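Peer 1: What shape does this take:
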Amino acid sequence: MSGIPTMTESELTALGKLIYQELGIVVTPAKKTMLEARLYRRLRALGLRSYGEYLDYLRSVRGMEVEMPQLTSCVTTNTTCFLREAQHVAFLTDTVLPEFVAAHPGETFRLWSAGCSSGEEPYTLAMAMSEFAERHPRFSFTILATDISNRVLEEAQRAVYPMEDVDCLPLAWKRKYLLRSKDRSRNLVRVAPEIRRLVQFRRLNFMEPFALRELMHTIFCRNVMIYFDRATQGQLVAKLCNVLVPGGYLFIGHSESLTGHDVPLRQRAPAVYQRLAAKD
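Peer 2: Below is the predicted model of the structure:
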């Protein structure tokens, strides 16, 4: 930590206010040391001497446009993995998709991976649904994957991962959907193009007004609400419900809860909720 300037309480308060306004993320005093370390790299890159100067730059028109994505990457922690919460994937393929095929034969299933990070979640879901499609030839699907961070979206679109990151995937999936690096010493794999083509990546900030061209049949928004205070969580869930078809499903993280939120959802499984129809 040597050489890293100390952030004053007023700078921390001002940064926290800006981050909350723009990103909906709550900055507590406990995050001060983390912010100092991460933002110091931005100070050096921009040739600035203090966090106060950095705040002034952020508030400028150019800073808001150019630097805000960099600040976003500094204050978010993008933790994800392939086949995360395997029981959720099983619920999708064993319950959600059979229900959908029975009720909407021939219709395209639309899934949104909201807060997709570096792509492991949407690619896992693309593999799982591709397997389902092989058993149900009339089934088709689309996947929208969004995140607030341009950096992780670029990683997701490259779709290159260390070998150890895919150890949790079934062997058959790895053989079918992953490509080994030609340089075997690098221990890297890339998601096969037929899976990459199934996922459309897009930047989206939940705090900004957004609209989707079509309502979603299922939304995965896991471990996103943990960044927000209770009021912002309620606003986010309401927004998600507005773009979810009646009867559609919302998957959240196991450490998250909708208890006390007035939303048109009923719980179907741990961290899995179904959108109620108007008559319900």
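Peer 1: Please count neighbours and contacts with C-alpha atoms only from this point.
Peer 2: Fine.
Peer 1: Which stretches in the chain count as helices?
Peer 2: Using DSSP state H, the helices of the chain run over 9-23, 32-46, 51-59, 61-62, 68-75, 86-91, 97-103, 120-135, 150-158, 171-177, 193-196, 230-242.
Peer 1: right, so those helices: which one is the most enclosed?
Peer 2: helix 120-135 (a mean of 20; mean count of other Cα atoms under 10 Å).
Peer 1: helices or strands up against it?
Peer 2: strand 140-147, helix 193-196, strand 199-203 (3 or more Cα pairs under 8 Å, 6 or more residues apart in numbering; DSSP states H and E).
Peer 1: let's see this one next to it:
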Amino acid sequence: MSRDVQFSDADFSRIRQLIYRRAGIVLAEHKIEMVYGRLARRLRQLGLASFRDYIDRLELNPGSPEWETFTNSLTTNLTSFFRENHHFPLLGEHVASRSGRVRIWCTAASTGEEPYSIAMTLMETLGSRAEPEVLATDIDTDALFKAEQGIYPMVDVGKLSETRIKRFFLKGAGDHSGFARIRPELAARVVFQPLNLIADNWAVQGQFDAIFCRNVMIYFDKATQVRILERFVPFLKPGGLLFAGHSESFSYISDCFKLRGQTVYTVADKS
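Peer 2: Model (predicted):
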């Protein structure tokens, strides 16, 4: 592959170390072309001719806002409404039996499809009078910005039932034709905030009826996975659920959680 920006194996190795320290993400060796493709555009914008210069700038300025751009560029945001659909009826059954205000934490909100799907499920289950809260966090601030806008192509929204589209979306017209916006009453149920799961402190308060941590752990090594799972425990209300991605198995990672159903976990009783 021809490259107009200088990029060596040593540069790739340094980037792998930087993103691991910054976000806990483990980049496999075969991701080299992905890294080049995502970051080369940024280097061109900055007028830099080599990755070495860019990496040097980052390391010399640990407080630079460029770190946010660097991290956002290397974060994967593959998502869709009601992805891994079997989880949502289980969530509905779970919250229907809970008392008090229902709170759910979506730890990898990406561009918003997952937390909005959670909020839809809560409103469908609990009724319009209920005021559930979905805390939606992600390390990628660009993705969170898109999520807060709540605007999606109709080609994606159209995969939902007509009942859900009418209840939860406003179809665009004129210049906005082909897009739909999340209705205000649904958007009000979701609170977005940036959060790095490997940070020493999480700006999260209270406990949750369920935590969604789906298709996130696959980017971390085992030590990081164990640490995050242990930290989730005090954030779950008694009987709370932890939802994992289809390719993730927490039972083999930590004894903090026990399997309850298909990629759904509860806190293990160690007494």
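Peer 1: Does anything pack onto the longest strand anywhere in structure 2? Which helices or strands?
Peer 2: For structure 2, the longest strand by residue count, based on DSSP state E, is strand 236-244. Under the contact criterion of 3+ Cα pairs under 8 Å, 6+ apart, strand 236-244 of structure 2 touches strand 208-213, strand 264-267.
Peer 1: equivalent range in structure 1 for that strand?
Peer 2: Mapped onto structure 1 using TM-score structural alignment, strand 236-244 of structure 2 spans residues 244-252.
Peer 1: quick one: buried residues of the matching stretch?
Peer 2: 244-252 (16 or more other Cα atoms under 10 Å).
Peer 1: Now the helices and strands packed on strand 236-244 of structure 2 in JSON lines, please, with extra columns for mean neighbour count and distance to residue 49 of structure 2.
Peer 2: Output for those, formatted as JSON lines (neighbours: other Cα atoms under 10 Å; distance: least, Cα to Cα, whole Å):
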{"stretch": "strand 208-213", "mean neighbour count": "23", "distance to residue 49 of structure 2": "38"}
{"stretch": "strand 264-267", "mean neighbour count": "22", "distance to residue 49 of structure 2": "47"}
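Peer 1: do you know how far the residue nearest to residue 211 of structure 1 when sequence neighbours are not counted is from residue 234 of structure 1?
Peer 2: Spatially, and ignoring its direct neighbours in sequence, residue 211 of structure 1 is nearest to residue 243 (7.7 Å; Cα to Cα, 6 or more residues apart in numbering). Look at residue 243 of structure 1 and residue 234 of structure 1: by Cα to Cα, to the nearest Å, they are 15 Å apart.
Peer 1: what does residue 49 of structure 1 give?
Peer 2: In terms of Cα to Cα, residue 49 of structure 1 sits 39 Å off from residue 234 of structure 1.
Peer 1: Likewise for residue 75 of structure 1?
Peer 2: 21 Å.
Peer 1: contact partners of the match of strand 236-244 of structure 2?
Peer 2: Applying Cα atoms under 8 Å, 6 or more residues apart in numbering, the external contacts of stretch 244-252 of structure 1 come out as 88, 96, 215-223, 271-278.
Peer 1: Kindly report the same for stretch 34-54 of structure 1.
Peer 2: With Cα under 8 Å, 6+ apart, stretch 34-54 of structure 1 has contacts from 1, 4-7, 11, 71, 74-75.
Peer 1: which residues sit in contact with residue 85 of structure 2?
Peer 2: With contact set as Cα under 8 Å, 6+ apart, residue 85 of structure 2 has no partners.
Peer 1: now for it: what does it line up with in structure 1?
Peer 2: In structure 1, residue 85 of structure 2 lands on residue 86 (TM-score structural alignment).
Peer 1: same question, residue 110 of structure 2
Peer 2: Residue 110 of structure 2 maps onto residue 117 in structure 1, by TM-score structural alignment.
Peer 1: Which residue comes closest to the residue nearest the centre of structure 1 once chain neighbours are left out?
Peer 2: The centroid of structure 1 falls nearest to residue 115 when counting by Cα atoms, centre = their mean (1.2 Å). Distances taken as Cα to Cα, 6+ apart place residue 147 nearest to residue 115 of structure 1, at 4.6 Å, with adjacent residues excluded.
Peer 1: how far away is the closest residue to residue 24 of structure 2 other than its chain neighbours from residue 71 of structure 2?
Peer 2: Spatially, and ignoring its direct neighbours in sequence, residue 24 of structure 2 is nearest to residue 220 (5.8 Å; Cα to Cα, 6+ apart). Separation of residue 220 of structure 2 from residue 71 of structure 2 (Cα to Cα) stands at 15 Å.
Peer 1: For burial, what's the neighbour tally of residue 191 of structure 1?
Peer 2: The local packing of residue 191 of structure 1 (other Cα atoms under 10 Å) involves 23 other residues.
Peer 1: For it, give me its contacts.
Peer 2: Going by Cα under 8 Å, 6+ apart, the list of residues near residue 191 of structure 1 reads 123, 159-160, 177-179.
Peer 1: how about a cut-off of 10 Å?
Peer 2: 120, 123-124, 127, 156-161, 174, 176-180 (Cα atoms under 10 Å, 6 or more residues apart in numbering).
Peer 1: Of those residues, which is the nearest to residue 102 of structure 1?
Peer 2: Of all the contacts of residue 191 of structure 1, residue 127 has the smallest distance to residue 102 of structure 1: 21.1 Å, by Cα to Cα.
Peer 1: any idea what the closest one aligns with in structure 2?
Peer 2: Match for residue 127 of structure 1 (TM-score structural alignment): residue 120.
Peer 1: Pretty sure residue 164 is one of the things that match touches, is it not?
Peer 2: Yes - using Cα atoms under 10 Å, residue 120 of structure 2 is in contact with residue 164, at 8.2 Å.
Peer 1: Quick check, residue 131 of structure 2 in contact with residue 101.
Peer 2: Yes - between residue 131 of structure 2 and residue 101 there is a contact at 7.0 Å, judged by Cα under 10 Å.
Peer 1: between these two, who's got more neighbours?
Peer 2: In terms of neighbours (other Cα under 10 Å), residue 131 is the more surrounded of residue 131 of structure 2 and residue 101; the figures are 17 against 12.
Peer 1: Show the contacting residues for the more buried one.
Peer 2: Counting by Cα under 10 Å, 6+ apart, residue 131 of structure 2 makes contact with 101-103, 119, 122-123, 185, 188-189.
Peer 1: Distance to residue 34 of structure 2 for these - can I get that in TSV?
Peer 2: Output for these, formatted as TSV (distance: Cα to Cα, whole Å):
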residue	distance to residue 34 of structure 2
101	43
102	40
103	36
119	33
122	37
123	39
185	39
188	36
189	35
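Peer 1: counterpart of residue 169 of structure 1 in structure 2?
Peer 2: That one, residue 169 of structure 1, aligns with residue 160 by TM-score structural alignment.
Peer 1: Many thanks, we can stop here.
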